[in-house]
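Asker: Predicted model and sequence below, questions to follow.
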Amino acid sequence: MRCITFIAFVAFLLSVLLNSSEEAVVASIEKSCTAMHTFQKTFDALKSKVTDLQNQMDLLKSDLDTSIEQTCGPLGSVGIANTHLFQLTFCNFENNEDANCAFAMNNFIISSDGTDHTFGSKLGHDYYNYYNDRTSTMTSVIFQPADHYCIRFYFALYAATSTGQISVSLQVGENPGYPFHSIPSSNLPVGKWILAEASPDQEYLQHPFKIIIENTISTYVYVDDIMIYNAPCSTDGIRSPVCPFGGVIRRKGAQTSCYTFHPEPLKYTDAILACKEVWPDASLVQIETEEEQGFIANQINNTQAMTYAADFGIWIGGNDVNTEYSFVWIGSSAPVPFNYTKWHQGQPNNMNGDQDCVMLQYKTANGDYEWGDVGCEEKHSFICEMTYDTSQAPSHQYPNTVIG
């Protein structure tokens, strides 16, 4: 009898243990299933986000492929039509870590008093002769032989004088040759940037050489934006710009403008310098009429990458750096006062006293982009503009040019 009772007791214990184990297993399975369902929802949400991102990446890739094909020819090849057959050394003196660019200075000193040619404002730098009664020179690094060279630079006189000249010579070996291009100071305009252009004799160009720009004019002389090409000055893309494939052309009478659109975000001044890599006289776009404003807005809306960029603002060429609330277009020889504006309501407001640069900032219901002022150190996408007079393109556009 006791044996039967013991066996029953053991059976009871086993039943309890089995039931407890089964409940534990069931609870564990339910917990695992809940976790997996939760993860499934997270996975589906993540998959949806990844799909959206992939779609956006596909659109951007399509824009990139189109830009490459337009700019460089068929994918994987180099388009001859957009390949300049020359190299450019461009010294704008704006790079602080390489302020002298390719030139060593003697009696020239860097200036930042608002007279510079690169920006035409206090943002930029140039060089001037700090002794106006002594000879001052700029001597380049060594350039390699080529069939042709074109040397161009801007200079400006502080005051009228009939004494002295600016000359350009080449040095082969230890001693410079005679100047092959000289500009007498008499009858030169005062306070205006003058473009000098010089083509060395081919005899010099068969050997490595240095370029020497010498000034003996007896007033302060400013020099900026030295351009050295290993090609004739008449080459397309030197005196007159060549609008790159992917750029957009707009014509108004004899005046032609080429616009290039850049989604990569840069600071205001860096954006201007990036424009000048397209062509040294290019700069951020100057929007001067309602018609041009509409043209720019339409181009942004037709480009997926720039439409995305516009959500964060796009630099244009206006600022009031020199004089607060006196906005001008910069990036050419002299600032140009605004004669047309498209400010958003309440703009400009110079928030925190540190908003001097202008961008397309506020998208309207009809797809336009109204203007706002922001800090110049912010990084935004940008639009470059090259403007030139097609009637002057075969020779030169700039009115004050001394060609030698």
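Answerer: Looks like it arrived, so ask away. Residues are numbered from 1 along each chain as shown.

Asker: Could you use CA atoms for every contact and neighbour count after this?
Answerer: OK.

Asker: In the protein, which helix is the longest?
Answerer: What stands out as the longest helix in the chain, according to DSSP state H, is helix 2-72.

Asker: what's in contact with the following helix or strand past it?
Answerer: Sequence-wise, the next helix or strand downstream of helix 2-72 (DSSP states H and E) is strand 88-91. Contact with strand 88-91 is made by 100, 101, 102, 224, 225, 226, 227, 228, 229, 230, 280, as judged by C-alpha atoms under 8 Å, 6 or more residues apart in numbering.

Asker: these two touch, right, the third one and residue 141?
Answerer: Yes - with contact defined as C-alpha atoms under 8 Å, residue 102 reaches residue 141; the gap is 5.5 Å.

Asker: Counting neighbours, go ahead and name the busier of these two.
Answerer: Counting neighbours by other C-alpha atoms under 10 Å for residue 102 and for residue 141 shows that residue 102 has the greater number, 19 against 14.

Asker: any idea how far the more buried one lies from residue 171?
Answerer: Separation of residue 102 from residue 171 (C-alpha to C-alpha, to the nearest Å) stands at 15 Å.

Asker: ok, structure two:
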Amino acid sequence: MWLLPIVGNILFCIGFVKSQFQPGCSFSNGQCIYNVKLGQSQLCDAIGSSDHSTASTHSSSGGCSCDDIHKVGSDVTSLQTTVAELQNAVDKLYGEMNISRSDLTNTQDLLHAEQQHAAQLLVTLNSKEKILNQTKDELANVLMTAKGELDNLRQQLVNASRQLSVCQGNAGLPTTAPAVYSAFSTFYCGFENYEGSMCHFQAETGSGYTSSSGYIWLRQSGRPSSQTGPNMDHTYETSSGHYMTINADYIAQHTSSSSSHTMRLVSPTFEPAPNYCIRFWYNTHGVDVQPLKVYAKINNGLGYPIKLIQPVNSVEWKFGEVEINSEYTAHKFQNVNMDNTTSCYTFQSSPMSWYDAINECKKQSYNGHLASISDQQEHDYLVNLIMSDIGLMTTGQNGFYISGNDENSENHFVWTNGGSPTSISYSNWYPGQPNNVGSNQDCVLMQYPDAGYQWGDVACTEKHPFICESRY
């Protein structure tokens, strides 16, 4: 017997056998082995043909025909095609995986580069912060040194002026008044509690100090009656602020209708200086109100008249100003008090309560008050001022008080900067504000530096930096 290899790992067993040999198929070691009996030409196809008109897949004796061989070859070819297709699909998948690996590698490289850049930025930021802190410390030292030098120069100038006066006297020359007054007075009073209520002012009647003067002069809050006085104080412009007023009801009850009355409010004593400027707010609303007179009181007596103000029957506060020259101020004296605008802003870094901040603004200027913001342009202007100064940016992390307040009516915020509250028409609240947490948040704060200093409401007793505004 011979073994002949056939395509597809199919082996034919060919041999010369006796007549009893029967063709057939068998498998051995995973191979198909065909036993074929050789005969004359065309006898192979004739096997089993007597019973069928067409070639069959099996002989009548159960063996394999030539059609079986052709079919197996066709199956092998189809299998090879399928294997080739699978190989192509696997190759394509490997290609896509290689592309994905390349993309992943590129992404990792980019991420690594960004991490390195972020680390470099952090190093730079730390370096700049260190330089900034050094600059702030150096600036504070410079300011402290400058202040000390100015104080020394001022004292040297005072001493030199005194020595000059002594030398002139020794030389028989007429002496000149010292050019510098080191003890001149600066004074402010809003008649609030922390100032000692009356700020050392004293109440008088026409006949001098009497037991009734305490009843005639009242430290008032709110409006005394519908017939007289302002709506509220000028300092806070809220129901918690105070001012001094004449008690008209007491006078009417204790005097006849034909009587006239003089009431005086006398200031503390001022030290000598070349001149003084006295500024005050007054209200003359009521019936039969007489002129307001201002005197410079030297030593005893009523003093010298320096200002006469005619009454204006209005609930609005009016501004009064008196310049007193050296004829009066060369001596110790007391003061007796019977629209296009330009704004000037000052930023105060020392934290104060909202009420104390108002008083500090008024100390700085006769018409000073906490800033009010009328539109987006004004708000942006203030924010730009803050952002252009590293000191203000640092201070602003705690926010800045402005003059908004809803103390009189919850959630009805008003500006308190002109003697009479005005409703806020422009606002710039942070989302969720105002929220009145704890039911005691009545004052407006430029609270959120990371959101362009949008506003929030806080308790008026909290201490924050603030912005003062003066309008001219």
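Answerer: Perfect, thanks for sending it. As the structure is a computational prediction, the values presented were derived from the model and not from experiment.

Asker: ranges for the strands of the stretch 1-150 of the second structure?
Answerer: All strands of the stretch 1-150 of the second structure, identified by DSSP state E, counting those that start in this stretch, fall at 2-6, 10-15, 24-28, 31-37.

Asker: and if you look at the stretch 51-200 of the first structure?
Answerer: 88-91, 103-106, 108-111, 126-129, 136-140, 150-157, 165-172, 175-176, 181-184, 194-198.

Asker: Relative to the second structure, which residues correspond to the last one?
Answerer: Per TM-score structural alignment, the counterpart of strand 194-198 of the first structure in the second structure is residues 318-322.

Asker: how big is the offset of that stretch relative to the first structure?
Answerer: Once the two models are superposed, stretch 318-322 of the second structure sits on average 2.3 Å from its counterpart in the first structure (mean C-alpha distance after the TM-score superposition for the first structure).

Asker: in that stretch, what's buried?
Answerer: residue 318 (16 or more other C-alpha atoms under 10 Å).

Asker: next one: stretch 128-137 of the first structure
Answerer: 128, 129, 130, 132, 135, 136, 137.

Asker: Return the member of those nearest to residue 167 of the first structure.
Answerer: Distance ranking of these against residue 167 of the first structure, using C-alpha to C-alpha, places residue 137 first at 9.6 Å.

Asker: gap between that closest one and residue 309 of the first structure?
Answerer: Using C-alpha to C-alpha, residue 137 of the first structure is found at 45 Å from residue 309 of the first structure.

Asker: Check residue 195 of the first structure too.
Answerer: Distance from residue 195 of the first structure to residue 309 of the first structure, by C-alpha to C-alpha: 36 Å.

Asker: Also residue 339 of the first structure?
Answerer: Residue 339 of the first structure is 27 Å from residue 309 of the first structure, by C-alpha to C-alpha.

Asker: Compare neighbour counts for these two and give me the winner.
Answerer: Using other C-alpha under 10 Å as the criterion, residue 339 of the first structure and residue 309 rank with residue 309 on top: 19 against 11.

Asker: so the longest strand seen in the second structure corresponds to what in the first structure?
Answerer: Secondary structure of the second structure per DSSP state E: the longest strand is strand 343-352. Under TM-score structural alignment, the match for strand 343-352 of the second structure in the first structure covers residues 257-266.

Asker: Alright, I will stop here.
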